[in-house]
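**Q** sequence plus predicted model, see below.
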Amino acid sequence: MPDTLPDMGATTTAVRAAGALVLVALLAGCTGDDGIVTTTPTPTVEASDPTPSPTVSPSDDGELTDEELLALMPEAALELDPGGAFAAAVYWVQALGEAYERGDTSVLRGLSLADCTYCVEQAGHIDTAYADGATITGGAYLVDTADATTLTGDDGFTYVELTAEADELVVHARSGEETQVGAAGQYRFQLKLLPQGRIWRVAGVFLERAE
């Protein structure tokens, strides 16, 4: 995946989500532009205040089943079309933020493919921090769909690009030490998604400062 995807479209609605973006940007499993054949404007999403996700207890191995994930996901994210991919991308970002704040990475892992390096490493960082007795805080961030779009590729993947205004992300160690791991500011990220059954899963993430 290039630093920017071609032919970015536009819509007019913003979606507020709880969570934080990290400063580190990793690219995992993305392809170049050759497979991208269609540009689809991102559908309008109703702006709303963040609300806690329903609670679903993971299975004994700590992983959520597809049925448990489907019970958590918004209805729009279950559509196997570009609009569904967009809704799933927004929900994945929400799941990332909630994982930081709660220390529970089961939803984040369930919506990510194993070869998504960014997904796996962020989940690992969260698990390690909380296992060491730390907590993580980060304010709400705004996902602005004015510069968002989806791109459908002939490689079977759908690409979603979003811009987000993020608050700082801070790790609070058990000793009381605080470390800023994500600076406040505007970020642009691209997600590569693949439908598996009725669930869109993230196969790659590219994140950069939008300056």
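**A** Sure thing, it's come through.

**Q** CA atoms for contacts and neighbours, from now on please.
**A** Fine.

**Q** from memory residue 110 sits against residue 67, does it?
**A** No - with contacts counted by CA atoms under 8 Å, residue 110 stays clear of residue 67, the gap being 10.9 Å.

**Q** these two: which has the busier surroundings?
**A** Legend: neighbour count by other CA atoms under 10 Å for residue 110 and residue 67, higher for residue 110 (19 against 10).

**Q** OK, contacts around the closest residue to residue 39 other than its chain neighbours?
**A** Leaving aside its chain neighbours, residue 39 sits nearest to residue 151 (4.8 Å; criterion: CA to CA, 6 or more residues apart in numbering). Listed by CA atoms under 8 Å, 6 or more residues apart in numbering, the contact set of residue 151 reads 36, 37, 38, 39, 40, 82, 158, 159, 160.

**Q** equivalent analysis for residue 82, please.
**A** Per CA under 8 Å, 6+ apart, neighbours of residue 82: 40, 42, 150, 151, 152, 158.

**Q** which of those residues fall within strands?
**A** Among those, DSSP state E puts 40, 150, 151, 152, 158 in strands.

**Q** and those, which is closest to residue 28?
**A** The closest of these to residue 28 turns out to be residue 158 (CA to CA; 14.5 Å).

**Q** next one: the residue nearest the centre of the chain from residue 142, what distance?
**A** For the chain, the residue nearest the mean C-alpha position is residue 93 (2.8 Å; CA atoms, centre = their mean). Distance from residue 93 to residue 142, counting by CA to CA, to the nearest Å: 11 Å.

**Q** also this one, for the comparison:
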Amino acid sequence: MDRFCVIGVVLALAAGGCSAGATEEPSPTTSRSVVTEQPTATASETVPAPPEIPAEAKEMTEAGADAFARHWFDVVEYAYATGNTEPLRALAESECEICNASIAEIEERAQQGLITQGLNIEVLTSAAAPGDNRGVVVTMTVRESDSRVVDADGEVQEESPASGQIAVNVYVANAGTEWQLFEIGVIT
């Protein structure tokens, strides 16, 4: 089976023609590591609540866009761990290819009774800068942890090793009173 986590989906879309959109790459101005708590419930256990959006991610500033992009990765982890894609769908524009591909993959696995355990997308660096007239580009370096796909009985169906560092541009649009993700591209 193909690598099932979001970074693999991003790479596949980028290689298949999903462009990053912008040619400029802002230099990271902050370097912080964020490791999020991971739900580890099997498909038969109680589903945890989705991550709450941080107050800073609601601010319509570059710092708010950065916090929103980090929150998006937290919600991706939650969606893969639970099969619940509604919070992920709420953060994305309907035209976002990577968002739609991730949601479709998560839903397909959930229909098969599969969830992902141990997924952690660690943000190593991030920097937000003005993008085009739609919003802000957040340039991030991320790394994905080891993870595994398990069925409802907790049997491991697939394992995925940790990724190396991957640089991505996360494009977020100002949707008036909130941010929405509209594209992610791998920086090559």
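**A** That came in fine, so what should we check first? Since the structure is predicted, the reported quantities are computational estimates derived from the model, not experimental observations.

**Q** before we move on, back to that, trace the residue nearest to the centre of the first structure over to the second structure, please.
**A** For residue 93 of the first structure, the aligned position in the second structure is residue 73, judged by TM-score structural alignment.

**Q** which residues touch its match?
**A** Per CA under 8 Å, 6+ apart, neighbours of residue 73 of the second structure: residue 121.

**Q** same thing but at 10 Å, please
**A** Residues in contact with residue 73 of the second structure (CA atoms under 10 Å, 6 or more residues apart in numbering) are 6, 36, 79, 88, 120, 121, 122, 123, 142.

**Q** mean deviation, the longest helix along the second structure versus the first structure?
**A** Longest helix of the second structure, by residue count under DSSP state H: helix 62-82. Taken over the aligned residues, the distance from helix 62-82 of the second structure to the first structure averages 0.6 Å (mean CA distance after the TM-score superposition for the first structure).

**Q** please state the offset of that helix from the chain centre?
**A** Distance, stretch centre to chain centre, for helix 62-82 of the second structure: 6 Å (CA atoms, centre = their mean, to the nearest Å).

**Q** also stretch 89-103 of the first structure?
**A** With CA atoms, centre = their mean as the basis, stretch 89-103 of the first structure stands 7 Å off its chain's centre.

**Q** which part of the first structure lines up with stretch 82-92 of the second structure?
**A** By TM-score structural alignment, stretch 82-92 of the second structure lines up with residues 102-112 in the first structure.

**Q** span of the matching stretch from start to end?
**A** Termini of stretch 102-112 of the first structure sit 18 Å apart (CA to CA).

**Q** what residues of it count as buried?
**A** The neighbour-count check on stretch 102-112 of the first structure (16 or more other CA atoms under 10 Å) flags 103, 104, 105, 106, 107, 108, 109, 110, 111, 112 as buried.

**Q** residue 178 of the first structure: which of the residues you listed is nearest?
**A** Nearest to residue 178 of the first structure among these is residue 103, at 16.7 Å by CA to CA.

**Q** the closest one is in contact with residue 132, isn't it?
**A** No - if you go by CA atoms under 10 Å, residue 103 of the first structure and residue 132 don't touch, sitting 11.3 Å apart.

**Q** now the common contact residues for these two.
**A** Shared contacts of residue 103 of the first structure and residue 132, counting by CA under 10 Å, 6+ apart, come down to residue 126.

**Q** show me where the first structure has helices.
**A** 66-72, 82-102, 106-110, 117-131.

**Q** what about the nearest residue to residue 86 of the first structure once chain neighbours are set aside, distance to residue 192 of the first structure?
**A** Leaving aside its sequence neighbours, residue 86 of the first structure sits nearest to residue 160 (CA to CA, 6+ apart; 6.3 Å). Counting by CA to CA, the separation of residue 160 of the first structure from residue 192 of the first structure is 7 Å.

**Q** can you list residues touching both of these two?
**A** 85, 89, 150, 151, 152, 205.
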